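Asks: When you get a sec, could you give me coordinates for this:
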Amino acid sequence: MENRIIPQEELSKFGSVQSINEQAKSLIEQQRLTWKVAAKNFSALATIQTKNFDFGHFKITVQFNAERIRSSAAKTDAKSLAGRTCFLCLKNMQQKQKGILFQNKYLILTNPYPIFPKHLTISNREHIPQQILSHFHDMLQLSKNLPDFTVFYNGPKCGASAPDHFHFQAGSTNIMRVEKEFDELEKNHSQILLQTNDIKIVATENYLRRFIAIVASKKELLEEKFKQIFDLLDIKNGEEPMLNVLCNYTKNQWRVIIFPREKQRPSHFFRDDEQKIVVGPASVEMGGILVLPREEDFKKITKKEIEEIYSEVSISKEKFSPVLKKISRLK
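Replies: Got it, this is the predicted structure:
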């Protein structure tokens, strides 16, 4: 374990170490300068291709990012997971990959295949499955300690490429479309489900995908409401509900955005003709950045395919509406 932790003295050569937030940014710089894989892929972000599709009161950004093929096309069935080594376990990490400890429980790492200018993987030290409920309090604490980042969670069947090893990711804040558009959505395109002096819960539907947002300043209250909402979502075969979660902390309060899901991947992924689109929707995609690892898909995709992709993987209106009614009755 010790050889995976960068000593503070070494880290300080690459930036400030005054807080976890500053250490994380210094870590990214250190890894960029000492690890060829990270250096290559972070440098590539400067010339990465993107294009925006306007849907009226919101936009979807499409990003061509070839290195994300590992995640978008990852095989996450039980047989495939059992047949590969876990890349998040300490013993299997690449030699140059190093990180910083958080609460002696997580290893904060630079994501070597970034989507954001600053992109982290925050991996549990233990090889335990991807299940958010018992780790949600850690997510809140991480986001408070990483104010320059949005912390996000991908469910085991909602974009996580290592569903057998618990982890979060974190990316530069205010990059995802939903973060840029949230205030407008909350004001003009959302339904208030619950509001007190300490908490506000809203739901948004007219957004290609549907989400529930919780804004609160009290951690215990936020944890309580998250669990209540979690319990209201559809649980299949004893597994956790399909969802993606975004979390950030600003102005002394948390904002948690929950995207309930219907499917892991859209039908476009499984086609074997020219209409095939390799896409694995996860938190970033639900947040409004559609990452495509194949250039041909990036060139040919239209608003029609974007609408179809989100419609297929997002929770349906028929399932969403009863959940909202139950949330509005919470106390």
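Asks: When you work out contacts or count neighbours from here on, use the C-alpha atoms and nothing else.
Replies: Noted.
Asks: Quick check: Ala213 touching Val202?
Replies: Yes. The criterion here is Cα atoms under 8 Å, and Ala213 meets it with Val202 at 5.3 Å.
Asks: so where do the strands sit in the stretch 101-250 of the chain?
Replies: Secondary structure of the stretch 101-250 of the chain by DSSP state E, counting those that start in this stretch: the strands cover 106-110, 119-124, 149-154, 167-172, 190-195, 199-204, 211-216, 243-250.
Asks: Tell me what angle the third one forms with strand 119-124.
Replies: I take that to be strand 149-154. Counting by axes from the mean of the first three to the mean of the last three Cα atoms, to 10 degrees, strand 149-154 lies at 60 degrees to strand 119-124.
Asks: Strand 167-172 and strand 149-154, what's the angle between them?
Replies: 140 degrees.
Asks: now for strand 149-154, which elements pack on it?
Replies: helix 136-145, strand 167-172, strand 243-250, helix 283-286 (3 or more Cα pairs under 8 Å, 6 or more residues apart in numbering; DSSP states H and E).
Asks: and of these, who's closest to Ala44?
Replies: The minimum distance between Ala44 and the helices and strands packed on strand 149-154 falls on strand 167-172, with 16.4 Å, by Cα to Cα.
Asks: Nearest to Lys96, out of the helices and strands packed on strand 149-154?
Replies: Here strand 167-172 is closest among the helices and strands packed on strand 149-154 (Cα to Cα), at 19.4 Å.
Asks: What residues sit buried inside the closest one?
Replies: Residues of strand 167-172 classed as buried by neighbour count (16 or more other Cα atoms under 10 Å): 167-172.
Asks: ok, now stretch 267-280?
Replies: Buried-residue list, stretch 267-280, by 16+ other Cα under 10 Å: 267-269, 277-280.
Asks: between the helix or strand harbouring Glu29 and strand 119-124, how big is the angle?
Replies: In this assignment (DSSP states H and E), Glu29 forms part of helix 20-34. Interaxial angle of helix 20-34 relative to strand 119-124 (the same axes, to 10 degrees): 110 degrees.
Asks: Alongside the first, I'd like the structure of this one:
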Amino acid sequence: MNEEIDKFLNDQLTAWPTAQRNYAALSRVRVKTLCVDSTTFRVQCNPARIVSSAARVDDHSIRQRTCFLCAANRPAEQEAIRALEGRYDILVNPYPIFPRHLTLAATGHVPQHIAPRLADLLRLARLLPGYTLFYNGPRCGASAPDHAHFQAGNRGFLPIETQWTSLPAERLAGCGRSSLYSLDSDPRRPLLIDARDETEAVTLFHAICQALPVPPGHAEPMLNLLCWSEGPRWVLILFPRRRHRPSCYDAPGDEHLLCSPASVDMGGVFILPVEKDFERVNAADLRQILGEVCPSAADFDILKQRIRSAQAASSSNPPLKEKP
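Replies: Below you'll find the model as predicted:
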């Protein structure tokens, strides 16, 4: 399907001036590299993304605006490719981060909620082998929390796609030929599922969700999720979250930094739409942001123990220490 998507993207950029302008602007975005605890991050100054970074996603604001993912409200130039028996529309994202950036919107207007859609994510990853798919939770970067959707960007863009293979990994649980690992040395404290079977991947993902806390008033744990397909396997990287936006987002004066981390940021590319923020941000700022929005070391240990305990109670596969 990659060739069909490439043609679709090219056709949309020809017919849609807004998308054409914003994709052309990607060649001019400024990028710098920062290192946090030996982990490399890229920082991208991308003014077009202020639409997402500054989005108001509280319940009142969502009710006051029309849903831009519903077909009736999309720009006239925006076309779609139907996928998964017509349940998703593949759309060109007109405010890109990636050179090839897609939104995969559910055809019905239903809230953003990952649990019933994890199998869909895996199947979409199979359809788009040249892409990394991602999910932003309703309070973890989704600018349309009222409409279920995924996004996808071309493979090779996010540093964590290659970083994870060199990180020490602890196996927390297994299901058939699939395994769940923690990547403890990474400052984001992610969990990784290396799966060879769809049902096994779903089982391990739900084990994580059952171990994560659900904040009051939320329908699901706070998380970001990356997923891609490599031949017969899927790789899923889940980032537990404890906060939507860091304190610098609402800070006054010189302490203010317009940074609203979502899956792309967690994957290693921080998006800053304001140029002065890009110029002054440093590794200490990223460390502070990650420390606020990601689990503490103590909370991550509790999460891992819950997963191990559930595995011990329900499976004969003992927790092992090994690298995926």
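Asks: Got a TM-score for the pair?
Replies: For these two chains in superposition, a TM-score of 0.93 is obtained (TM-score structural alignment, normalised by the length of the second structure); 309 aligned residues with a Cα RMSD of 1.3 Å.
Asks: Which one of the buried residues of stretch 267-280 of the first structure is nearest to His135 of the first structure?
Replies: So of those, ranked by how close each gets to His135 of the first structure (Cα to Cα), first place is Gly280, at 23.7 Å.
Asks: Where do the helices of the stretch 1-150 of the first structure begin and end?
Replies: 8-11, 20-34, 36-44, 69-72, 78-82, 136-145 (DSSP state H, counting those that start in this stretch).
Asks: re the thing from before, of all the buried residues of stretch 267-280 of the first structure, which comes closest to Gly159 of the first structure?
Replies: Out of these, the member with the shortest distance to Gly159 of the first structure (by Cα to Cα) is Gly280, at 6.0 Å.
Asks: quick one: what's aligned to the closest one in the second structure?
Replies: Using TM-score structural alignment, the equivalent of Gly280 of the first structure in the second structure is Ser260.
Asks: again, but for Lys317 of the first structure
Replies: For Lys317 of the first structure, the residue aligned by TM-score structural alignment is Ala297.
Asks: three-state assignment of Ile309 of the first structure?
Replies: Here Ile309 of the first structure is helix, with the state taken from DSSP: H, G, I helix; E, B strand; the rest coil.
Asks: what's the closest non-adjacent residue to it?
Replies: Pro266 (5.5 Å; Cα to Cα, 6 or more residues apart in numbering).
Asks: Can you get me a residue count around the aligned residue in the second structure for the one you found?
Replies: Pro266 of the first structure maps onto Pro246 of the second structure when the alignment is built from TM-score structural alignment. Residues lying near Pro246 of the second structure (other Cα atoms under 10 Å) number 20.
Asks: which residues does Pro246 of the second structure contact?
Replies: 259-260, 289, 292-293 (Cα atoms under 8 Å, 6 or more residues apart in numbering).
Asks: Next, format those as JSON lines and append secondary structure.
Replies: JSON lines is the format used below for the contacts of Pro246 of the second structure (three-state DSSP):
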{"residue": "Cys259", "secondary structure": "coil"}
{"residue": "Ser260", "secondary structure": "coil"}
{"residue": "Ile289", "secondary structure": "helix"}
{"residue": "Glu292", "secondary structure": "helix"}
{"residue": "Val293", "secondary structure": "helix"}
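Asks: Spatially, which residue comes closest to Cys175 of the second structure, not counting chain neighbours?
Replies: Using Cα to Cα, 6+ apart, the closest residue to Cys175 of the second structure is Glu200 (5.6 Å).
Asks: What lines up with that neighbour in the first structure?
Replies: Using TM-score structural alignment, Glu200 of the second structure pairs with Leu221 in the first structure.
Asks: Now that Phe98 of the second structure has come up, it's in contact with Gln151, right?
Replies: No. Here Phe98 of the second structure lies out of contact with Gln151, judged by Cα under 8 Å, at a distance of 10.6 Å.
Asks: Now do the alignment partner in the second structure of Lys40 of the first structure: how many residues are near it, please.
Replies: Here Lys40 of the first structure is matched to Arg21 in the second structure, going by TM-score structural alignment. As a burial measure, Arg21 of the second structure scores 14 neighbours (other Cα under 10 Å).
Asks: Give me the distance between Asn10 of the second structure and Ala125 of the second structure.
Replies: Between Asn10 of the second structure and Ala125 of the second structure the computed distance is 21 Å (Cα to Cα, to the nearest Å).
Asks: Who has more neighbours out of those two?
Replies: Ala125 (22 against 13).
Asks: pretty sure that one is touching Ser229, no?
Replies: Yes. Using Cα under 8 Å, Ala125 of the second structure is in contact with Ser229, at 5.6 Å.
Asks: In stretch 279-293 of the first structure, which residues are buried?
Replies: 279-293.
Asks: Please apply the same query to stretch 102-111 of the first structure.
Replies: 102, 106-111.
Asks: Equivalent analysis for stretch 172-183 of the first structure, please.
Replies: 172-173, 175-180, 182.
Asks: do stretch 75-89 of the first structure as well
Replies: 76, 81, 86, 88.
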